[in-house]
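Fold the stuff below for me.
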Amino acid sequence: MPKSKRDKKVSLTQTKKKGLEFKQKIIEDVQTCCDKYKHIFLFSVHNMRNTHLKEVRQSWSGSRFYFGKNKVMALALGRTQEDEYKDNLHKLSNQLRGQSGLLFTNKSKKEVLSYFDNYRVADFARSGNVCQQTVMLDEGPIPEFSHSMEPQLRQLGLPTCLQKGVVTLLKNHTVCEQGNILTPEQARILKLFGYKMAEFFVTIEGMWSSNGKWEAIADRPEPIVPPKVTIKEMKQMKMGWKMMRKRKQAMRKGRDISRLSAGLFVNKLFGYKMAEFFVTIEGMWSSNGKWEAIADRPEPIVPPKVTIKAKPRDEADEDGMEDDEEEEASDEEGT
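Got it, this is the predicted structure:
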């Protein structure tokens, strides 16, 4: 059937396209920063995460980051020696490739390299990343997962089954091998087990100074990564999963989840009991018709500051398990 001429798409959005004016503003801002700051550092971002990059921006509040379209930034700096904004800026603009950006700052080269060499944040690997390690799973029970998770784990390729209601791995399993491309299923398995393989970090590629000098910076030292790791059962992770499940159950029931906050989890993890159960007597009525209001009773002295000392792991885990069982029993009684 021929297309009707009256069939036209009408956009109802109120947003305006970022056209030529937006690009011209970026060019003006970049050139203004070239006049304002002493140094321009060319950096590359690896395993990009917006949250981590936002933390870096906040740490360098006195400086200016530009992380956008490389062609627009290169146009602002000048692509050739004839149209460059300042001396030797064309050498900097020719290095803008991939996930690169510009850091305008008055801090010295030593301060910048020291900060970015030590700034590495572990994060979950995504599908398409190259595996940095060979990750293994040991045969045996996986109590950190509920029984309802077993079909999902099996769909992801794990040889699992339910034994007495506990998810169990039937044999040793290799999640991924070093050098291979990570698949969506493998990335999901690593995230379920809480293993962060990827690292967000920033490398400094070069530096331009206001005197017109361009300096390429050699490769920085990288941390040593073990080629093979085995994910073992962690009791702390088990407690963490229980706390997450309780939070979800409380949210479904519309209950207050403030008592299941991160602070409570830390106190529980270290076996520290901050709250006290007590009953106060407010008044008394006698059979002779006399009513007597009872004044506030003296309260125990609570130290304003305490230090939690190390506790044997077995005792702490037993205490945590007992508390979990008590809370689960109280939840069942409430329902």
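
drop to CA atoms for contacts and neighbour counts, all remaining ones
Fine.

Check whether residue 125 sits in a helix, strand or coil.
The assignment at residue 125 comes out as coil when based on DSSP: H, G, I helix; E, B strand; the rest coil.

neighbours around it, how many?
23 (other C-alpha atoms under 10 Å).

show me what contacts it?
187, 190, 191, 196, 197, 198 (C-alpha atoms under 8 Å, 6 or more residues apart in numbering).

one more time with 6 Å
For residue 125, the contacting residues are 197, 198, by C-alpha atoms under 6 Å, 6 or more residues apart in numbering.

again, but for residue 101
By C-alpha under 6 Å, 6+ apart, the contact set of residue 101 is 43, 66, 67.

That one should be in a helix, yeah?
No. Residue 101 is assigned strand when assessed by three-state DSSP, not a helix.

With the flanking residues excluded, which residue is spatially nearest to it?
residue 67 (4.4 Å; C-alpha to C-alpha, 6 or more residues apart in numbering).

Please generate a structure for the following sequence too, so the two can be compared:
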Amino acid sequence: MPKSKRNKVVALTQVKKKDRKWKESLVESIRDAVDTYPSVFVFRCKNMRNETFKSLRDDVSNTSRFFVGGNKLMRAALLGKESEEGLKTFAEHIVNNRDGKDDDDDDGGGGGQKQQKETKKQQRGRQNEEFDLNTTTTGIVFTNLSKEDLMQAMEAKETKDFARVGQIATETIVCPEGPVKNCFDVPMSHTLEAMLRKHGLPTKLNKGVVECVNEKIICKRGVKLSSDQCALLRQFGYKLATFKLRLVAGWEKSTGETEVFMNEDDSEEILDYGTDEEEEDRFASDGLPKSMMLPEGML
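The predicted structure follows:
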């Protein structure tokens, strides 16, 4: 085909990389805040949403100051305050804000097939853990507020939002056969039928009503979401992501001691991803009656 001669809009903008001056200004700002505020906390933000986080910063702007940057850079800024030796223990929580587990406990003995299955299961859990780390933002906040007041301000901003690509589904959502309705039990508009079918939902129009031809599992609990699944969840109105901030550790200038907090997120329910043996047996019966299945020992 001949090349299109239409005028195309080309963006000439370029994002400037954060240079050394920006890093030096961040370090200076953090060190000045150490002298200004009586306490500092390390916080963890899961499912960061800029608008909600900006609203929180505006609400406590008179009493607190937030810093979100490179973890190692913020740690180095705190460790540079030689007069505050108590910050050394506190600064370690900026980088080591989650406990890690090493998977170097492989046994070199027999049972190669069993060992391979365990390795696959460990790898799957490690990938989900790595994604959880990627969707978690760590920062520090200098404040005049007490720990209770700061936690109350953070909890007030906890909101639900639509999940993004790559997030792990927190629940299983199924679209049953028949008229398609969203989470509020409202029928889908006929204008959305083409879009729903485009994203993998088996739909058709029946006298202006959007119907699902077969039962469709939109997402499964514990499985990463694709772009099509996120688009469907948005249309159905399911918000599976929760913007939340939790305090990890705190340091008081008056006492010079570091306090580590136990959050409810530290004991989150571990999702059951099943075993590889269950995956191998998923085709054992396939829902067939016994009369149509092969006798035992024929496989």
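
What is the neighbour count of the residue nearest to residue 101 of structure 1?
Counted with other C-alpha under 10 Å, residue 67 of structure 1 comes out at 16.

So what's the gap between the top strand by length along structure 1 and the chain middle?
If you go by DSSP state E, structure 1 has its longest strand at strand 198-209. Distance of strand 198-209 of structure 1 from its chain centroid, counting by C-alpha atoms, centre = their mean, to the nearest Å, is 20 Å.

Give me the helices and strands touching it, please.
Applying 3 or more C-alpha pairs under 6 Å, 6 or more residues apart in numbering; DSSP states H and E, one finds that strand 198-209 of structure 1 contacts strand 39-46, strand 120-123, strand 214-216.

Adding distance to residue 19 of structure 1, write the ones you listed out as a markdown table.
Listed next are those as a markdown table, based on distance: least, C-alpha to C-alpha, whole Å:
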| stretch | distance to residue 19 of structure 1 |
| --- | --- |
| strand 39-46 | 26 |
| strand 120-123 | 35 |
| strand 214-216 | 32 |
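
Among the ones you listed, which comes closest to residue 320 of structure 1?
Nearest of these to residue 320 of structure 1, taken as C-alpha to C-alpha: strand 120-123 at 27.7 Å.

coming back round to it: just give me the mean distance for the longest strand of structure 1 relative to structure 2.
Following superposition, strand 198-209 of structure 1 is found to deviate from structure 2 by 0.5 Å on average (mean C-alpha distance after the TM-score superposition for structure 1).

In structure 1, what stretch matches stretch 157-177 of structure 2?
Aligned using TM-score structural alignment, stretch 157-177 of structure 2 spans residues 119-139 in structure 1.

Only the buried residues of that stretch, if you could.
Residues 123-126, 129-138 are the ones in stretch 119-139 of structure 1 that count as buried (16 or more other C-alpha atoms under 10 Å).

right, and the pair among those residues with maximum separation?
Farthest pair in those, by C-alpha to C-alpha: 129 and 138, 23.7 Å.

average distance between the helix or strand encompassing residue 30 of structure 2 and structure 1?
Following DSSP states H and E, one finds residue 30 of structure 2 within helix 20-36. Mean deviation of helix 20-36 of structure 2 from its aligned counterpart in structure 1 after superposition (mean C-alpha distance after the TM-score superposition for structure 1): 1.1 Å.
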